[in-house]
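In: Got a predicted structure plus its sequence, pasted below:
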Amino acid sequence: MTEPRIAAAGLRVTRSGRDLLHDVDLTVRSGEHWALLGPNGAGKSTMLAVLGATSHPTAGTVEVLGRRLGRTDVRALREHIGHVDPRHRVLSPLTVLEVVLTGLTGTTDLMLRWEPTAEQLDAAHRLVADVGLVARTDARWPVLSQGERGRALIARALVAEPDLLLLDEPATGLDVAAREHLLETVDALRTRRPDLSSVMVTHHLEDLPASTSHALLLRDGAVVAQGPADAVVTSSAVSAAFAFPLTVDRVGGRWHARRAPGATRASHPSS
């Protein structure tokens, strides 16, 4: 069995005297694609920040790509982690190709006096093709649709050949067609990069790609359930995480959630 890409034990994150996460254990192995699910305030963003080495745990241990947080150079570690965030800011009117190339430097703009090697440029072009943006290679960021931006950011995250990919609600703001195109792009990674591990945060089951292999459900900073996706993304577990009676179905590899028959608005404890 390969060394885990992520190994967290007893993870706790406390801010201003409040536990945002507590008693979280998580192991992610090579080739696994995890969904991190839960309502607002469940601790998903906090968890992703720790896994991306941009935040540190208050207690417990977290190893990312074999390196323990608190005992490693996090700047060097981040070079091996790809991060897809639809809120990523591109301040200059870069082209699609240029945005992808910024993934090699970990910057929001092209660095002065920096030039990619021929191999890096070829890799960037291949990734632009992989995410279906060849016809938009030279299109500039301000004129791209939200869906095109999302796919460009996936290519940007992959250009440095990371071992771990973190996706922070990548379907945010997308219409149905753009969401489906983006999720097809994510699904294709399983074939193109079989050793790549990923963790995706989302509120909506409909935003999960069919390639999702495992899931972790959070509520109030604690784990409700975790494990293989088919055993975790169920009506009972998702209802417990969201504190609302839901019926969850999986059709054609994709999940859908709806109000359980007979459930009323009054059934929701926060209503």
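Out: Nice, I can see it.

In: Could you use CA atoms for every contact and neighbour count after this?
Out: Will do.

In: how much space between the closest residue to Gly38 other than its chain neighbours and Ala118?
Out: Of all residues beyond its chain neighbours, the one nearest Gly38 is Leu218 (5.0 Å), with distances taken as CA to CA, 6 or more residues apart in numbering. Separation of Leu218 from Ala118 (CA to CA, to the nearest Å): 44 Å.

In: putting a second one here so we can go through both:
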Amino acid sequence: MIEPNLDATTGGVVLNADKVDLVRAGRTLLDRVSLTVLTGEHWALLGPNGAGKSTLLSILGAYNHPTRGTAEILGHRLGRVDVHALRRLIGQVNPRHPLESARTVREIVLTGATGTIELVPRWTAGEDELRRADELIALMGLTPIAGSRWPELSQGERGRTLIARALMPEPRLLLLDEPATGLDVAARELLLSALDELRAERPDLTSVLVTHHLEELPTSTTHALLLRDGAVLASGPTDDVLTTELVSACFDHPIAIARHNGRWTATAGG
């Protein structure tokens, strides 16, 4: 397996995209996007539907290659690395997880050790893996339902299960694609609290979260990138980027941005 070429100290470059374009069927989905993410930073990718957020995340997760420009992930440049090995170094959370069998929470979390959707036939988890799975299940507040099966779980419980699964291989990078999709308010708050706790316990963890709702950002979010029509409108620390002026320009609508107790709100009429 390849090893991440990453500084052990805070400040190491985890992600670096330089003037990335992505063109499909003659359509430009990303237009000269540049982004540098350092160890311990927690980025939000924001923008309207179709802005290119999930497309950019697919490049950062080594599932797409840029048409032009360069993308380096954990010190490895796309196009010069085995992407299958690279993906095993990245924790990826997709709320549309294609699990088809009725596995328990614990079994699903354990699939993170093998990097598979289903349990691998004849594979047996070791004591360390079982202990780590139980620790992550506890961190996500899922211990009381560790034996519950996937079809029985709420959308919020599924989301927290998938985060625990993504953390099994102890990744340095966690990518979350709209993890609060379909959650009610209570489930959303449980999810965001779990993310804040995770980030506090793992100061070396770096994350990128895609959303188009500012209310879905954890308080621990440090940086933001605004995408509009596949291009970067603004990028940097949250206080500089998540402003009424810039968010209104990004969504092409007057939106008033406020922050209370570390959380953001957006209302019409900026």
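Out: Perfect, thanks for sending it. A quick note: this is a predicted structure, and the numbers were derived from the prediction, not measured.

In: the more surrounded of Leu218 and Ala118 of the first structure?
Out: Remark: of Leu218 of the first structure and Ala118, Leu218 carries more neighbours, 27 against 9, as counted by other CA atoms under 10 Å.

In: Residue in the second structure paired with the more buried one?
Out: Using TM-score structural alignment as the criterion, the counterpart of Leu218 of the first structure in the second structure is Leu227.

In: Which helix or strand contains the residue nearest to Gly38 of the first structure?
Out: In this structure, Leu218 of the first structure is located in strand 214-219 according to DSSP states H and E.

In: what does that strand contact?
Out: The set of residues external to strand 214-219 of the first structure that reach it, using CA atoms under 8 Å, 6 or more residues apart in numbering, is 32-39, 41-44, 223-230, 232-233, 237-238, 241-242.

In: Of those residues, just the buried ones, PyMOL syntax please.
Out: Selecting only the buried entries of the contacts of strand 214-219 of the first structure in PyMOL, with 16 or more other CA atoms under 10 Å as the criterion:
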select buried, resi 32+33+34+35+36+37+38+39+42+43+44+223+224+225+226+227+228+229+232+233+237+238+241+242
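
In: which ones among the contacts of strand 214-219 of the first structure are found in helices?
Out: The members of the contacts of strand 214-219 of the first structure that map onto helices under DSSP state H are Lys44, Ala229, Asp230, Val232, Ala237, Val238, Ala241, Phe242.

In: I figured the fourth one was touching Gln226, is that so?
Out: It refers to Val232 of the first structure. Yes - look at Val232 of the first structure against Gln226 with CA atoms under 8 Å: they come within range, at 5.9 Å.

In: mean per-residue distance, the strand holding Leu218 of the first structure to the second structure?
Out: Compared with the second structure after the fit, strand 214-219 of the first structure shows a mean deviation of 0.2 Å (mean CA distance after the TM-score superposition for the first structure).

In: in the second structure, which spans are strands?
Out: In chain order, the second structure shows strands spanning 13-24, 27-38, 42-46, 68-73, 76-77, 90-93, 173-177, 206-210, 223-228, 231-237, 255-260, 263-268, with DSSP state E as the criterion.

In: Over in the first structure, find the residue span the shortest one aligns onto.
Out: In other words, strand 76-77 of the second structure. Per the alignment by TM-score structural alignment, strand 76-77 of the second structure matches residues 67-68 in the first structure.

In: what does the second one give?
Out: The counterpart of strand 27-38 of the second structure in the first structure, counting by TM-score structural alignment, spans residues 18-29.

In: and what of the last one?
Out: On the basis of TM-score structural alignment, strand 263-268 of the second structure is assigned to residues 254-259 in the first structure.

In: mean shift of the matching stretch relative to the second structure?
Out: Stretch 254-259 of the first structure: mean distance to aligned residues in the second structure after superposition is 0.5 Å, counting by mean CA distance after the TM-score superposition for the first structure.

In: so what corresponds to Ala157 of the first structure in the second structure?
Out: Ala157 of the first structure maps onto Ala166 in the second structure, with residues paired by TM-score structural alignment.
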